[in-house]
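Student: let's see this in three dimensions:
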Amino acid sequence: MLIPVVLSGGAGTRLWPVSREAFPKPFMKLGGASSLLQRTLERALPLADGGRAAIVTNREYFFKTREEIDGCAGARNVRVTQLLEPVGRNTAPAVALAALWASAIDPDAVLLVLPADHLIPDADAFREVARRAAGLAATGSIVLFGIRPSAPETGFGYIEMGDVLGAEARAVRRFVEKPDAALAVQFLAGGGFVWNSGMFCFRAQTILDAMQAHAA
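Tutor: Model (predicted):
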């Protein structure tokens, strides 16, 4: 079972006043009639082969998120559960919450974890790549989605790619979180780095085991 999980807890205050704590970025409509959250759901819900999906969000946004789900045509055939955080603690706790929830539904569930605020014009290409990622994740891999850098941006984390793993993927050699400008230029020139998109795919139990192994 592939379960899309949308992370929709951030306030997005960098876009203030358009996005703010009372009206966070996932609810924004940028150049269209649908919000960023709704666009993410429309991209992801066709992948929910077991008819289940989840949104991890702050409890303060429960009712607004419900409105967003109800306004999403793709949600009519998928049961979208809200997993509510009392306080946002970034990605890892949100992923742990989703993994615990999913493992209770299906111990072999594969999670496709997506930020709510991405703009991806080609939804078909996204779903094709996501399905390939799910196949790798089902074997026990933790799969990340890299973006080929177009400029030496310092606002992204970078992933250095390692060995080729068949035709589907590359191993991860290391992460570099938001390098300075000089280092970003080196990464771009070297060609062995991609931006970390913040999208992930893994079995629920795989990520729970990894978190347990690396817990302080």
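Student: switch to C-alpha atoms for all contacts and neighbour counts from now on
Tutor: Noted.
Student: what ranges do the strands span in this protein?
Tutor: Here the chain has its strands, by DSSP state E, at 2-7, 52-58, 79-85, 110-115, 143-147, 158-165, 169-176, 193-203.
Student: which outside residues touch the second one?
Tutor: If you take CA atoms under 8 Å, 6 or more residues apart in numbering as the criterion, strand 52-58 is touched by 3-9, 45, 78-88, 94, 98.
Student: and the strands of the chain, which is most packed in?
Tutor: strand 2-7 (a mean of 28; mean count of other CA atoms under 10 Å).
Student: now show me the structure for the sequence below, then we'll compare the two:
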Amino acid sequence: MRIYPVILSGGSGTRLWPLSQPHKPKQFVSVVTDRSMIQETILRVADQPEFLAPIIVSGESQGHLVAEQLAAIGIEPAAILLEPAARNTAAAVAIAAYWIAANDADALMMVMPSDHVIADLDSLYVAIRAAAQAAQAGCLVTFGIQPTHAETGYGYIERGAALADVANVHRVANFHEKPPLPLATSYFEGGQHYWNGGMFLFSAGNYLAALADHAPAVAAASADAMGKAMIDGAIVRPEADAFMAGPDISIDHAVMERATNAAVVPVDMGWSDVGSWDALWTICDRDAQGNGVNGDGFVIDGAGNLIYVSDGPPVAALGVSDCVIVSTAEGILVAPRDRSQDVKKIVDHLKRRGAAA
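Tutor: Prediction:
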């Protein structure tokens, strides 16, 4: 069994502004540990016997950051695939699948976002090995994250019948979009639904076959782009015009929701996508008053706050509760913690202001 980690690293992480910036998005920043999030993702599977050297899929503008991050932890990649522009995850996974099909056709591929946190690695490894058995049997496997609460910010995977020949893997009954709170509550209480964390395991051939069936325009554009790619050692640049001719669509909409061989392996592994400052507060160490402090900051007479200082001036919070205060060299954020998802509005405002200047 041989598995290529395929790490998707094209996101912008706008909800973690000002720590995450366009020139250095959150996956390249030390958010939770002393290492960046992409380094933690790469190292998560680097010492596991099934895993081969990683394939990183990123944007052309982030290629130097990917190379720096790999060099800093002493990892040689199998390939760094640099998209000329973002075309969503169906195409990102496709170009990695075409690389694997051309170079090591019998290997599996495990698709992982570059900016997630996983606390329980042993549970992850158990789930990977179950998923790999199902993938070898021809399934397109996704990982269903055991929900800890009724969450409206994630899509859900509904569990179907158990596979007869692989333990702890089920058919996918349905994929569901981000639900309103009452529906999310019923999903959480019903026990048949899992969060969709955007992690997948399958063979390159099976993914490309499904892509050709269900999203042939993505398959054709990706194949053309890789056939005309510029290759410089580990760096692979798909041909721009061919790549951009394909539609912008996610792997879920293009393939997984339509495939008859989609399967899900449930896993409870302390997962977080760290998609907002509130999500970071949820997983960080907190004091008896529920305050989480990173860096040079403190709270007096307050509760439920997240104070995050990284290369910015120190923060003293007095008499405030349930707030996020972030201090960096790039900017300062002060917001109610329950407005964390709206930080993207700040980024949009800054873009408009910059365009008008």
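Student: residues in contact with whatever residue of structure 2 lines up with residue 114 of structure 1?
Tutor: Matched by TM-score structural alignment, residue 114 of structure 1 corresponds to residue 112 in structure 2. Applying CA under 8 Å, 6+ apart, we find residue 112 of structure 2 in contact with 5-8, 41, 198-200.
Student: closest one of those to residue 310 of structure 2?
Tutor: residue 41 (21.5 Å; CA to CA).
Student: what segments of structure 1 are helices?
Tutor: 36-44, 62-70, 91-105, 123-137, 181-190, 204-213 (DSSP state H).
Student: separation between the most centrally placed residue in structure 2 and residue 334 of structure 2?
Tutor: Computing the C-alpha centroid of structure 2 and ranking residues by CA atoms, centre = their mean puts residue 113 first, at 2.6 Å. Relative to residue 334 of structure 2, residue 113 of structure 2 is positioned 28 Å away (criterion: CA to CA, to the nearest Å).
Student: just give me the match in structure 2 for residue 96 of structure 1.
Tutor: Structural alignment (TM-score structural alignment) places residue 96 of structure 1 against residue 94 in structure 2.
Student: isn't that match up against residue 206?
Tutor: No - counting by CA atoms under 8 Å, residue 94 of structure 2 stays clear of residue 206, with 11.1 Å between them.
Student: which of these two has more neighbours?
Tutor: The neighbour comparison of residue 94 of structure 2 against residue 206 (other CA atoms under 10 Å) goes to residue 94, with 23 against 18.
Student: list the contacts for the more buried one?
Tutor: Taking CA under 8 Å, 6+ apart, one finds 207-208, 218-219, 222 in contact with residue 94 of structure 2.
Student: give me the buried entries from those.
Tutor: 207-208, 218-219, 222 (16 or more other CA atoms under 10 Å).
Student: residues contacting residue 45 of structure 1?
Tutor: Residues in contact with residue 45 of structure 1, defined by CA under 8 Å, 6+ apart, are 4, 53, 74-75, 78.
Student: likewise residue 69 of structure 1?
Tutor: Residues in contact with residue 69 of structure 1, defined by CA under 8 Å, 6+ apart, are 38, 75, 80.
Student: quickly note the distance from residue 172 of structure 2 to residue 127 of structure 2.
Tutor: In terms of CA to CA, residue 172 of structure 2 sits 16 Å off from residue 127 of structure 2.
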